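J.: sequence-free structure coming up:
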């Protein structure tokens, strides 16, 4: 079972502290076997104050964190009021050195950056703290416009619900889209929000008195991912100019038509590789990548795996599907 250690420190934001257990801790096989052992711990075994005005006393100490396959660092209130203690920074550095996966939720990225593990790497944090983060850690390649960043063994997310998205991403990466969708249903949350989606969307729905929206076009596009889909064609189907369509599309989805289509094609690739025995050539054709080479290049860029390797890693045994 994959061991997950969740670090609790003074000032931890209570909601974010509970996200890993709520998502990863409820992830099971079809027969109910848990896939993650999630334990909350402090570096000294003592209680910590939360942002919600109460203390928590985890049942575990630093030994759980030192053994964890994945170390999660949740958000803290006021990340710039003081640097993390030496014990916390050492814990994070040792986790990276021994090959553990390290995950930061929201302002937990400040702790990872203070430990030096984000230098030269891409990361994100809550949009409200971007200026402070950049001033403190100029060597980090900060992307403030995304929900989460997967940089292999180090992952970071934006605030609150983006932590849920990141944990579901971990499930999807570890056990496939079907298991992640089952966990999402169990917790009544959206099964997939693209990591590259914008953190802040000014208008989540079309203006009540406005003209047509892009929903119908998006639904149509999902049924035709096997063919080239230019933004001009989509705009024409929506009876809009390209400029208006692109503006409304971003307002409704938080991303551009091109990035949205690319993500949906990759979603389809994952689903076909995980749930069918179709040859890679057919997967490439059905998802609109055209050639096996193009599909292999995209999958390797996004996931770091070739199609057949991804299929072997994410196809669950028949008993657990």
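T.: All right, it came through fine. As the structure is a prediction and not an experimental result, all values here were calculated from the model.

J.: only C-alpha atoms for contact and neighbour calcs from this point on.
T.: Fine.

J.: which neighbouring elements make contact with the longest helix along the chain?
T.: If you go by DSSP state H, the chain has its longest helix at helix 257-275. Contacts defined by 3 or more C-alpha pairs under 8 Å, 6 or more residues apart in numbering; DSSP states H and E place helix 257-275 against helix 177-187, helix 242-253, helix 280-287, helix 307-314.

J.: show me the contacts for residue 307.
T.: Going by C-alpha atoms under 8 Å, 6 or more residues apart in numbering, residue 307 touches 273, 280, 295, 296, 299.

J.: most neighbours of all these, which one?
T.: residue 295 (24 neighbours; other C-alpha atoms under 10 Å).

J.: thinking again about what came up before, what's the angle between the longest helix of the chain and helix 177-187?
T.: 100 degrees (axes from the mean of the first three to the mean of the last three C-alpha atoms, to 10 degrees).

J.: pasting the second one now:
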């Protein structure tokens, strides 16, 4: 990136990154209507670890909450809280051999907004402490949402706790799922799936996506933007959601504010941010941001954002069998008719017709 006729040094880029984090922290300071008392975290997650769990899933979840919970790179559990549940004094061994100690005893389910189960090696799914299973049943009875991470979906299925939810399964475990739970629906297209009081995540780096979404819902877009910024290797050039990056054709620009704005747009496809919010997060005004977008892309920020969401919709139309109404919601449109009208304006035909045209002729039987 060029600035004032010179090439930025690594120190310059580090200062810019710290400045962005500071701005995101400042954006989250004013209290919002309906916010919980300052002494109580806005997002509380209890975590159950199954024997042989993947350490990356635990680290991704906890670090996502950690970055949202406090200012800068501090780690106080202010706006988010998390704890490993079980029998204090005991520990659970990860698949890599690292032992993680239990923080708190199994307590009342209502102490948490979510209880997350990080599953372990499949041969050991049935070997967990029976008290864990009893606790999960009490969580379900209390209508507290359960999260199945990695093979945590297998745990929920084994103990009949999916409640009709079609879990998000890692493609590596599809054969295992079909063998162990034949007839139970599942999906592999997404990083996570959110249902009624049930959430599932494929595991791996997908947990970063889920952590950011939970933070967005409970703590606001500013906190979620901070999670994304802190947990992606290079937020200016990389999007952690591979499907969205592929669908949108990530923009290349020397303008820093434009890059930051596009990252925020990519990270908030399903629930779009207001342009004024994006402008504030990148330390700009709506008018300044509009001038930059018009100069660099030939479109206003709103037009660029909408077209990006329509590009993502086109990607879903051509790579999945999701219904058009579902794709409309996934692309951030409040109703299908609104989505279809804008889609037809951009691509010259309705979504259903485009899908049919791209699928080619039906082979003769």
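T.: Yes, it's here. These numbers come from a predicted model, not from an experiment.

J.: and which of the contacts of residue 307 of the first structure is nearest residue 180 of the first structure?
T.: Relative to residue 180 of the first structure, the closest of the contacts of residue 307 of the first structure is residue 273; by C-alpha to C-alpha it sits at 15.1 Å.

J.: hang on, that closest one packs against residue 311?
T.: Yes. Between residue 273 of the first structure and residue 311 there is a contact at 5.2 Å, judged by C-alpha atoms under 8 Å.

J.: number of nearby residues for the aligned partner of residue 171 of the second structure in the first structure?
T.: Following TM-score structural alignment, the counterpart assigned to residue 171 of the second structure within the first structure is residue 127. Per other C-alpha under 10 Å, the neighbour tally for residue 127 of the first structure reads 19.

J.: nearest residue to residue 103 of the second structure other than its sequence neighbours?
T.: residue 84 (5.0 Å; C-alpha to C-alpha, 6 or more residues apart in numbering).

J.: who's in contact with the counterpart of the one you found in the first structure?
T.: Alignment note (TM-score structural alignment): residue 84 of the second structure maps to residue 40 of the first structure. Listed by C-alpha under 8 Å, 6+ apart, the contact partners of residue 40 of the first structure are 5, 6, 7, 8, 58, 59, 60.

J.: same question for residue 166 of the first structure.
T.: 148, 156, 157, 195.

J.: ok, back up a step: ok, the match of residue 84 of the second structure to residue 9 of the first structure distance?
T.: Going from residue 40 of the first structure to residue 9 of the first structure by C-alpha to C-alpha, to the nearest Å gives 10 Å.

J.: same thing with residue 134 of the first structure?
T.: For residue 134 of the first structure, the distance to residue 9 of the first structure equals 23 Å [C-alpha to C-alpha].

J.: between those two, who's got more neighbours?
T.: Per other C-alpha under 10 Å, whichever of residue 134 of the first structure and residue 9 has more neighbours is residue 9, with 25 against 13.

J.: wait, that one sits on residue 46?
T.: No. At 9.7 Å, residue 9 of the first structure does not count as touching residue 46 under the criterion of C-alpha under 8 Å.

J.: name the helix or strand for the residue nearest to the spatial centre of the second structure, please.
T.: Centroid-nearest residue in the second structure, with C-alpha atoms, centre = their mean: residue 209, separated by 2.6 Å. Per DSSP states H and E: residue 209 of the second structure is located in helix 206-219.

J.: buried residues, that helix. List them.
T.: 206-216, 218-219 (16 or more other C-alpha atoms under 10 Å).

J.: strands along the second structure, start to end?
T.: 2-3, 6-7, 43-49, 80-86, 91-93, 99-101, 104-105, 114-118, 146-149, 192-194, 198-201 (DSSP state E).

J.: of these, flag the one that's most buried.
T.: strand 146-149 (a mean of 30; mean count of other C-alpha atoms under 10 Å).

J.: tally of neighbours for residue 72 of the second structure?
T.: By other C-alpha under 10 Å, neighbour count at residue 72 of the second structure equals 18.

J.: now do residue 129 of the first structure
T.: 16.

J.: identify the residues contacting the closest residue to it other than its chain neighbours.
T.: Setting aside the residues directly before and after it, residue 129 of the first structure is nearest to residue 107 in space (C-alpha to C-alpha, 6+ apart), at 7.8 Å. With contact taken as C-alpha under 8 Å, 6+ apart, residue 107 of the first structure is in contact with 74, 75, 76, 79, 125, 126, 129, 158, 159.

J.: likewise for residue 182 of the first structure?
T.: Contacts of residue 182 of the first structure by C-alpha under 8 Å, 6+ apart are residue 27.

J.: against residue 116 of the second structure, how distant is the aligned partner of it in the second structure?
T.: Counting by TM-score structural alignment, residue 182 of the first structure corresponds to residue 226 in the second structure. With distances taken as C-alpha to C-alpha, residue 226 of the second structure is found 22 Å from residue 116 of the second structure.
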